[in-house]
Structures are given as structure tokens and as C-alpha cells.
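# Take this sequence and fold it.
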Amino acid sequence: MIQHFNFKPLYENAQLPGWALTFFYKQQRYSAEYKKDGGITFIGEAPSPNDLANVEKMIHELMLFHVYD
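From the prediction side, this is the model:
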């Protein structure tokens, strides 16, 4: 489960899509960018390949709830 999920716009003009994300997963802190096309680029270390699809799914769900709702 993702914990302490935070996001903020990448650009000063909040109308432009793109967000900086930070969150904890399995007691590890991660940073990423969420692109306008739904792509996720991890900054630094990314979750293990076994967890990556699950983490990306959770991020998409959180972004739909917080940003696009």
C-alpha cells in the first residue's frame, strides 16, 4: 500500500498537466513525475520489477481521485 502520497504541479501555471509525486511504499521513499499522458517516470530508485505494475496502478487510482475527480 502507498502511504504519505503527495503531489504538486510541475509548473507554476497549474493549468499545464504534470505533477511531482512523493510517497512511501514498503517503508521506502520514492519520487516520480506523473506526465500528462499518464506516464510515470521515477526519479532515482524505482520499485522492484515485481512491484512496479502494482505501484503504478495505485498511483493512477490516486491521481484519478485527487486530480481528475
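# Could you use CA atoms for every contact and neighbour count after this?
Fine.
# what about the residue nearest to the spatial centre of the chain, which SS state?
The residue lying closest to the centre of the chain (CA atoms, centre = their mean) is L21, at 4.5 Å. Following DSSP: H, G, I helix; E, B strand; the rest coil, we place L21 in the strand state.
# What sits closest to it if chain neighbours are left out?
F7 (4.5 Å; CA to CA, 6 or more residues apart in numbering).
# Another sequence for comparison is provided below:
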Amino acid sequence: MLQHFSFKPLYENKQLPGWSISFFYKQTRYAAEYEPDGTIKWISEAPVDEEAVKKMIHELMLFHVYD
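This is a model prediction of the structure:
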């Protein structure tokens, strides 16, 4: 489970898509950029179980941004 999930727009002009995201997973902090097409570019090292984490991120972004 992701904890302390936060996101903010990459650009001041909020019309331009893209978000900076950060969260804790298994007591480790991760940071990434979430692109409008769903691509995740890791700023920190990617988690070991990256695919499971990506799925959780997509679900949270759908709920918070696109809903």
C-alpha cells in the first residue's frame, strides 16, 4: 500500500499535463513524474515490485486527477 501519496502539476500553467508524484512504499520514499499517457518516469530508484506499484499509482491518479 502506498502511503502519504502526493502529486502536484509539473507546470505553472495547469492546462499542461504532467505531475510530480511522491509517496512512501514499504518504508522507502519514492519520487517520479507521471506523464499524461500514464508513463511513469522514476526520479528515485524504482521499487523492486515496480509493476504492482505502477498499478496502485494509476488507480490513485485516476481517482484524484481524472475523476
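# show me the residues around the residue nearest to the centre of the first structure that make contact.
Residues in contact with L21 of the first structure (CA atoms under 8 Å, 6 or more residues apart in numbering) are F5, N6, F7, K8, S31, A32, E33, Y34.
# if you set the cut-off to 10 Å instead, what comes out?
Listed by CA atoms under 10 Å, 6 or more residues apart in numbering, the contact set of L21 of the first structure reads 5-10, 30-34, 40-43, 59, 63.
# Kindly report the same for Q15 of the first structure.
P9.
# In the second structure, what residue corresponds to it?
Matched to the second structure by TM-score structural alignment, Q15 of the first structure sits across from Q15.
# For Q27 of the second structure, see how far away that match is.
Separation of Q15 of the second structure from Q27 of the second structure (CA to CA, to the nearest Å): 34 Å.
# And K54 of the second structure, by the same measure?
17 Å.
# more neighbours, the two?
Using other CA atoms under 10 Å, the more surrounded residue of K54 of the second structure and Q27 is K54, with 16 against 9.
# what's the counterpart of that one in the first structure?
Match for K54 of the second structure (TM-score structural alignment): E56.
# Unless I misread the structure, that match falls within a helix.
Yes. Assessed with three-state DSSP, E56 of the first structure lies in a helix.
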